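# my questions concern the predicted model and sequence given below.
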Amino acid sequence: MAVTIREVAARAGVSVGTVSNVLNDRANVTPDVVARVRAAIAELGYVRNDAARQLRAGRSRGIGLVVLDIGNPFFAAVARGAEQRAAEEGLVVLLGSSEQDRAREDAYLDLFREQRVNGVLVSPASDDLAALERLAASGIPVALVDREAAGSGFASVAVDDEEGGYLATTHLLGLGRRRIAFVGGPLTTRQVADRLAGARRAVGNAPGATLEVHETAGTTVLHGRAAGEELRGRPERPDAVFAANDLVAVGVLQALTLLGGVRVPDDIALVGYDDIDFATAAVVPLSSVRQPAELIGRTAVDLLLRQGNGALPAADAAIRFRPELVVRASTSG
């Protein structure tokens, strides 16, 4: 149950009006009283409600969504699916992009908590889910998007990224490629780590095959281009590249073909991940592992609605879609 301003006032030994003055940063409160009020707020976990007019309904009409990178078309498609499903219920999606930054993610979560949103969808920037646990404890349903967290108690909608990495790498190995390079990062991002784990499993099943890892600071075209330039300049290049997502793959492709004269797939076969529109529009159309992005967004909203209606315990809802390999010219010749 939400902590009230009266409880804060009682804990601090002041009036409700004084607490209001502190919350609104008014100058007519002494520093020691401000300190007492803020200490009471922290102890009780009080969250200011800026959507008071909507309290009768218990919630705002908003659903919070925090993605890792809204510049990635995959997450834009997830958001589109979430918006479509939310609109069917008369709800709106409030979108934030963490840029894989925990502090930025936490700031969005705090904002959504203050706004008393109907629920929060998030693709976490790290394995530390403490902020999400606090959000759920305040009565706001939470679901993980494009991410699983076994044993966390959170509902989740994701694709089996390890299986996706295995599919991509097995495809390259099936073409007779034996010097595989994985390009992507940071490796602390769960999705990247899972895709790499799948690649390692596939290489481990192929005698004579090797896997080298080129960790990047992010998953943009520029990160992929920098990695591709490094690979291109080596005396002994890999004969295949599995990129952590399609943006990285496009960057690698640019560095190899447009800047370096390397033939794809003749010299280096290339597979991406996500199957965004850029994959088909690239100078050499990219083979890629497809994720049902819009369906992920729609399904995640469904999970929130079912939790909010009391029809679904969060711990019972872990939905996992299977990835699909789409073969194009970057591996088929």
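Okay, I see it.
# only C-alpha atoms from now on, for both contacts and neighbour counts.
OK.
# those helices in the protein, which residues are they?
Along the chain, the stretches classed as helices by DSSP state H are 5-12, 16-23, 31-44, 73-88, 102-114, 130-137, 161-174, 190-204, 221-232, 246-253, 277-281, 293-308, 329-332.
# check which helices and strands the last one sits against.
Using 3 or more C-alpha pairs under 8 Å, 6 or more residues apart in numbering; DSSP states H and E as the contact test, the elements touching helix 329-332 are strand 269-274, strand 287-290.
# change it to 6 Å
Packing contacts for helix 329-332, counted by 3 or more C-alpha pairs under 6 Å, 6 or more residues apart in numbering; DSSP states H and E, involve strand 269-274.
# contacting residues for residue 329?
By C-alpha atoms under 6 Å, 6 or more residues apart in numbering, the contact set of residue 329 is residue 285.
# again, only this time at 7 Å
284, 285, 286, 287 (C-alpha atoms under 7 Å, 6 or more residues apart in numbering).
# columns neighbour count and distance to residue 202 on top of those, output as JSON lines?
Shown next, in JSON lines, are the contacts of residue 329 (neighbours: other C-alpha atoms under 10 Å; distance: C-alpha to C-alpha, whole Å):
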{"residue": "284", "neighbour count": "21", "distance to residue 202": "25"}
{"residue": "285", "neighbour count": "20", "distance to residue 202": "24"}
{"residue": "286", "neighbour count": "31", "distance to residue 202": "20"}
{"residue": "287", "neighbour count": "27", "distance to residue 202": "17"}
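# closest to residue 261 out of these?
Nearest to residue 261, judged by C-alpha to C-alpha, of the contacts of residue 329 is residue 284 at 13.1 Å.
# how far away is the closest one from residue 263?
Going from residue 284 to residue 263 by C-alpha to C-alpha, to the nearest Å gives 10 Å.
# so what's residue 22 closest to, chain neighbours aside?
residue 34 (6.1 Å; C-alpha to C-alpha, 6 or more residues apart in numbering).
# now stretch 266-273: buried residues?
For stretch 266-273, burial by neighbour count (16 or more other C-alpha atoms under 10 Å) applies to 268, 269, 270, 271, 272, 273.
# got another one to weigh against that:
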Amino acid sequence: MSMKDVARQANVSVGTVSNVLNRPDIVSGDRRVRVEAAIAELGYVRNDAARQLKLGHSRTVGAIVLDSGNPFYAQLVGGIEAAAEASSLAVIAGSTGNREQRERLYLSLFEEQRVRGILLASAGGTDDLVEGIRRRGTPVVLAESARDATGGSSVSVDDIAGGEIAVRHLAAQGRRRLGVVAARQDLRQVADRLHGARRAAAGVGVEIEVLEAEDLTVLAGRTAGEAVVARTRAERPDAVFCVNDLLAVGVLQAFAFRHQIAVPEEIALVGYDDIAFARSTVVPLTSVAQPADLMGRTALALLEEEIARRDAAPRHVSFTPTLIERESTTG
């Protein structure tokens, strides 16, 4: 069905049908009712792709995240979607699995689809592509990075401060031998959290040991935790900081199995992200919280600012993480 079919059925002009679809407030009540009845009877669905070509802009935003299996990114996309809904926009989200090749694929596909703009949580290595996409007219806002070599707007959290917050909290609890469970140190977020942890450890005079995990997942955390359990009591750290909550949940599972290590009596435990599950683990998890929902909303707001004013200077918004204390460190 086309707009011409609807116009013929309702006995109005094609222009009237267009106004009902796009500016119904200027159409008389009788004509609007007739057009809406014709649309329902014929099963007409507007061709939004053609409409976008005519108007020169889209109502769809592309969002690219590192790992859709991580609840932090689900919360980030949720914030984007909530803000988009308020502006009658749609969001298409893709997960790169921390892979540059897949990130490049999504960036190219979203540009080909002529999306309104792209919100990107980047694994790195795609600055050249992002710069080209911006130059060709599609705005890109980095949704989890303060460093934007291509000169666009960005939203980030101070992850160095987050690492410091975790270690200073553990030191304040009297812990002096700290293990940091980390994976994918090539990712900016992980590297910054480690940097902050090391800097805080040096400042408060505690020992720090990096415990390498295979990935940023619960299963990898459980494997790292089992390696700690296998040590003698004298060789174990008295506190563990994990660079995300999924790792921390896995470590906690390893410690809790057969009650091998008491948390926090023997080893205190801190995670990062404060995902919803952190408060309902067998021992509620102390975590460094990022405002994921607010970050998503802010990223979309920055994107809309760029669209409204193409000559506007880029803005960089940075949030400071906060510590949420629970029983895994305070008993």
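Nice, thanks for sending it over. Quick caveat: nothing in here was measured; it's all calculated off a predicted structure.
# quick one on the thing from earlier: which one of the buried residues of stretch 266-273 of structure 1 is nearest to residue 127 of structure 1?
The closest of the buried residues of stretch 266-273 of structure 1 to residue 127 of structure 1 turns out to be residue 273 (C-alpha to C-alpha; 21.7 Å).
# structure 2: which residue goes with residue 102 of structure 1?
Taking TM-score structural alignment, the alignment pairs residue 102 of structure 1 with residue 100 from structure 2.
# residues in contact with residue 108 of structure 1?
By C-alpha under 7 Å, 6+ apart, the contact set of residue 108 of structure 1 is residue 96.
# can you rerun that using 10 Å?
For residue 108 of structure 1, the contacting residues are 64, 65, 66, 94, 95, 96, 97, 98, 102, 114, by C-alpha atoms under 10 Å, 6 or more residues apart in numbering.
# of the residues you listed, just the buried ones, ChimeraX syntax please.
In ChimeraX, this line selects whichever of the contacts of residue 108 of structure 1 come out buried by 16+ other C-alpha under 10 Å:
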select :64,65,66,94,95,96,97,98
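# show me what residue 328 of structure 2 lines up with in structure 1.
Residue correspondence to structure 1 (TM-score structural alignment): residue 328 of structure 2 is matched to residue 330.
# for its match, what are its contacts?
By C-alpha under 10 Å, 6+ apart, the residues touching residue 330 of structure 1 are 253, 263-266, 268-272, 279, 282-288.
# look up how far residue 161 of structure 1 lies from it.
Residue 330 of structure 1 sits at a distance of 21 Å from residue 161 of structure 1 (criterion: C-alpha to C-alpha).
# and for residue 201 of structure 1?
Distance of residue 201 of structure 1 to residue 161 of structure 1, given as C-alpha to C-alpha: 12 Å.
# looking at the two, which is more packed in?
Between residue 201 of structure 1 and residue 161, residue 161 has the larger neighbour count (other C-alpha atoms under 10 Å), namely 28 against 17.
# the more buried one pairs with which position in structure 2?
In structure 2, residue 161 of structure 1 lands on residue 159 (TM-score structural alignment).
# who's in contact with that match?
145, 165, 188-197, 243, 272, 288, 290, 318-321.
# kindly report the same for residue 212 of structure 2.
Residues in contact with residue 212 of structure 2 (C-alpha under 10 Å, 6+ apart) are 179, 180, 181, 182, 183, 184, 185, 220, 221, 224.
# can you find the partner of it in structure 1?
Checking TM-score structural alignment: residue 212 of structure 2 goes with residue 215.
# next one: residue 120 of structure 2
Match for residue 120 of structure 2 (TM-score structural alignment): residue 122.
# could you find the closest non-adjacent residue to its match?
Nearest one to residue 122 of structure 1, counting by C-alpha to C-alpha, 6+ apart, is residue 66 at 4.6 Å.
# test my guess that that neighbour contacts residue 102.
No - between residue 66 of structure 1 and residue 102 there is no contact under C-alpha atoms under 10 Å: 11.1 Å.
# find residues that contact each of the two.
Residues touching both residue 66 of structure 1 and residue 102 comprise 108, 124, 125, with contact defined as C-alpha under 10 Å, 6+ apart.
# the second one: neighbour count?
Counted with other C-alpha under 10 Å, the burial measure for residue 124 of structure 1 works out to 26 neighbours.
# could you do the last one as well?
For residue 125 of structure 1, the neighbour count with other C-alpha under 10 Å is 22.
# dump the residue contacts of it.
Going by C-alpha under 10 Å, 6+ apart, residue 125 of structure 1 touches 66-68, 98-106, 188-190.
# list buried residues within those.
66, 67, 68, 98, 99, 100, 105, 106, 189, 190.
# what's the distance between residue 296 of structure 2 and residue 71 of structure 2?
The gap separating residue 296 of structure 2 from residue 71 of structure 2 is 13 Å, by C-alpha to C-alpha.
# between those two, which one's more packed in?
residue 296 (26 against 18).
# give the aligned equivalent of the more buried one in structure 1.
By TM-score structural alignment, residue 296 of structure 2 lines up with residue 297.
# cool, residue 178 of structure 2 as well?
Checking TM-score structural alignment: residue 178 of structure 2 goes with residue 180.
# show me what contacts the spatially most central residue of structure 1?
In structure 1, the residue lying closest to the centroid (C-alpha atoms, centre = their mean) is residue 123, at 3.0 Å. Residue 123 of structure 1 is in contact with 65-69, 75, 97-98, 100, 105, 143-148, 156-158, 190-191, counting by C-alpha under 10 Å, 6+ apart.
# verify the contact between residue 77 of structure 2 and residue 144 for me.
No - contact criterion C-alpha under 10 Å: residue 77 of structure 2 and residue 144 do not qualify, at 11.7 Å.
# what do those two both touch?
The contact sets of residue 77 of structure 2 and residue 144 overlap at 65, 119, 292, 295, 296 (C-alpha under 10 Å, 6+ apart).
# which members of those are the farthest-apart pair?
119 and 292, at 13.6 Å, using C-alpha to C-alpha across these.
# what do these two both touch?
Listed contacts common to residue 119 of structure 2 and residue 292 are 77, 80, 143, 144; contacts here mean C-alpha under 10 Å, 6+ apart.
# adding neighbour count, write those out as a markdown table.
Shown next, in a markdown table, are those (neighbours: other C-alpha atoms under 10 Å):
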| residue | neighbour count |
| --- | --- |
| 77 | 27 |
| 80 | 28 |
| 143 | 31 |
| 144 | 26 |
